[in-house]
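A.B. asks: Below are the sequence and a predicted model for it; my questions follow.
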Amino acid sequence: MTADFNDITEALGAQQAALAMLRVIQGRQLGADQLEVFYRYFAERGVSVTVAVFKEWIAQIQRELDSQESLKQLAKVWTERLGEHASFTPQEAEEFHHQYASVLDTNAIIRQPVVVGYVEREAGSAFDLELSQPARNIRWTLLYTVSGQATLKAGIRDLTISPGDVLLLPPNAMYSLKRSTIARRWNHFYISFHPHTDWRHHLDWPTPAPHVGYVKVPKSERKKIRRVLEDLVDNSLHPSAVMHDLEANLLLQFILRCSSYFSQSHHRVSDNRIDKAKRFVEEHLSEAFTLEQVASAVHMSPSRLAALFKEHTGLSVFSWRNERRLIQAAHLLRSSDQAIATIGAKLGFSDPTYFSRTFRQHIGCSPKAYRHQRQSDVANGL
């Protein structure tokens, strides 16, 4: 009986929150009760900010509605669909939440230095979304997985993210991250921030994929890490005269603790020969070359270069070259209007079909679809 009552209460809350969301993107004001329902709905799903900050987020969304075509279209569709009665069924509310979550990018409205929260991404929920690099991003992100499992695609790497894993995603990281299909949930803390120049050097993390930092927190240390994150969340919900100082202190503490878990191999001196091999590949990215040519340029035998390159990068010389090509292709697709075939040819893909197939295989969509999505994000102010 209690479970049934809780289900009914949750469904009612979702319907009321949907109405509040719709009013916001219609450009209408919320009453005190509507604001409370709206805030509670998001607070229960990991948005750990004060009511005052939440109200400012709403105001920011409404100030920028004229440039948010996707939100305006969503408001138009649902205003017409609901008609005069303007109420959601439980099924409609769930559908609306999914659509709202998919088009709202918090990077466009977040203004405070640090935003932290805890998210439960359950299969089928409105928050069960794929995360990817925003088109216009200047913030760094930390993600600490508590339970469940996620899959990270970055460059041409596919990595499984499990409990205890911390990801550091700088603004230039090209990635997609989502709940693993074999897991029912992926629950994690997140921190969105701007690094301070005094401790920026502490963000030199091991990178198992291009521009993506990673560390595994030992099981014996996870309670400490979680306490720091919970203190960050608590601090964000209880304003005080020292709120921002505490915030900065706790964020740095989290980063320093993560740095202390690096394996010794991360601190070893890089091999100058591998650095030279990488430079050779970068300088000849669009050209055909052999392993023997790379080895000759760095004064090594081909077999020794192949083994050492794989040890340092996790990829073969030619897989690393292909990864760099695709990263550069993605950059050009986002930032230029050059023809797709031209971009492929510039990066050594003489066959446009092969370029498209390779891009789709590793990035998850065709070059055309990737460009269209990024241009759509920019048009919508994301």
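C.D. replies: Cool, the structure landed.
A.B. asks: CA only for contacts and neighbour counts going forward, please
C.D. replies: Noted.
A.B. asks: So residue 152 belongs to a strand, correct?
C.D. replies: Yes: counting by DSSP: H, G, I helix; E, B strand; the rest coil, residue 152 is located in a strand.
A.B. asks: That one reaches residue 166, doesn't it?
C.D. replies: No: using C-alpha atoms under 8 Å, residue 152 makes no contact with residue 166, being 12.0 Å away.
A.B. asks: List the residues that contact the residue nearest to residue 327 when sequence neighbours are not counted.
C.D. replies: Using C-alpha to C-alpha, 6 or more residues apart in numbering and skipping the chain neighbours, the partner closest in space to residue 327 is residue 155 (6.4 Å). Contacts for residue 155 were tallied using C-alpha atoms under 8 Å, 6 or more residues apart in numbering; they are 174, 175, 209, 210, 323, 324, 326, 327, 362, 363.
A.B. asks: alright, now check it against this:
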Amino acid sequence: MAKIISSPRMIYAGLGRHDRDAPNRIRRPQGFSYWLLEYTAGGVANMHLANGTVEAAAHSIFLFEPGAPQTYENDESRGPWLHYWVCFQPRSEWIDWLNWPRLDQGFGMLKRLDETVSNRVKSCFDDMVKTLHGPLPQREALAMSLLEQLILWCDSANPNKTAQRLDSRVRRAMAYICDHYREPLTLDDIARASGISPSRLAHLFPQEVGITPMRYLEQHRIEIARQRLAATSDSISAIAERVGYGSASYFSKVFRSVRGCTPREARQSATGA
């Protein structure tokens, strides 16, 4: 079970081309703390797994969960490896859609997507990379919506798509938090809405999600605030109140602990102002 260790966000995305003159040899025994998704548009990459080597040929897409070892390289004998990639933290509802066939611990793959799905995935990647690196204030939110479309297209070709990965009570808790984040929620409130005792939720939620319910609430509030800082001219105090914080100073303290910068710095980074 992969852990959701941070609020949903786009970390980075790009398009790479690798050949004999510019090889791509990845050796990350501990992987990343976030998810990595890559799509092969041309050429071949060799994925070195515990039980052997698997080819990621054209129209294949592969996924590393947080902490999964990453060992792969372009096959120089098969021409240039052209691939799109994106690093991200998923939204809670994406977890079922990312339950792909696992070829190794933390490594999933969909081989040789059919033409329709492959073309849609490539188009989503094209738009996502351009949007994320473009000038729009809402570029990350728009890129996340394109990533969601991409994952849904992959899910249409996923043989595991009927499987459920999160406990239904945890799913209800996450949904309740996302619907009521502006309110002064307590663990008891969330547990009551989820049909589970507070003590059981306090144990089960971190087991399934990787963080406590209250930390998930905190991170969700800060993510909504980050989006509003980038997309509106609302004051920091108004945004703090909107996401459930009565004190702007406390909001700024929490924002820094989650994002590593102040709300003002986040706005300047997003808008270039």
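C.D. replies: Structure's in. What do you need? Everything quoted here is computed from the prediction, not taken from an experiment.
A.B. asks: before we move on, back to that, which of the contacts of residue 155 of the first structure are retained in the second structure?
C.D. replies: Of the contacts of residue 155 of the first structure, the contacts whose aligned counterparts also meet in the second structure (both residues aligned by TM-score structural alignment, their matches' C-alpha atoms under 8 Å) are residue 209.
A.B. asks: Could you list which of the contacts of residue 155 of the first structure belong to strands?
C.D. replies: Judged by DSSP state E, those include residue 175 as members of strands.
A.B. asks: Can you tell me which of the contacts of residue 155 of the first structure are buried?
C.D. replies: For the contacts of residue 155 of the first structure, a burial check counting by 16 or more other C-alpha atoms under 10 Å picks out 174, 175, 209, 210, 323, 324, 326, 327, 362, 363.
A.B. asks: rewinding a little: could the contacts of residue 155 of the first structure be laid out in TSV, adding distance to residue 97 of the first structure?
C.D. replies: As requested, the contacts of residue 155 of the first structure are exported to TSV (distance: C-alpha to C-alpha, whole Å):
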residue	distance to residue 97 of the first structure
174	27
175	24
209	33
210	33
323	36
324	38
326	34
327	33
362	30
363	27
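A.B. asks: rewinding a little: show me what the residue nearest to residue 327 of the first structure aligns to in the second structure.
C.D. replies: Using TM-score structural alignment, the equivalent of residue 155 of the first structure in the second structure is residue 50.
A.B. asks: What segments of the second structure are helices?
C.D. replies: 94-97, 115-132, 139-155, 168-180, 187-194, 198-209, 213-231, 236-242, 248-259, 263-271 (DSSP state H).
A.B. asks: mind checking which of these is nearest residue 25 of the second structure?
C.D. replies: With distances scored as C-alpha to C-alpha, the stretch of the helices of the second structure nearest to residue 25 of the second structure is helix 115-132 (22.2 Å).
A.B. asks: Just give me the mean distance for that closest one relative to the first structure.
C.D. replies: With mean C-alpha distance after the TM-score superposition for the first structure, helix 115-132 of the second structure departs from the first structure by a mean of 1.3 Å once superposed.
A.B. asks: The first structure: matching residues for that helix?
C.D. replies: Under TM-score structural alignment, helix 115-132 of the second structure corresponds to residues 219-236 of the first structure.
A.B. asks: Then stretch 230-244 of the second structure?
C.D. replies: The aligned range for stretch 230-244 of the second structure is empty, by TM-score structural alignment.
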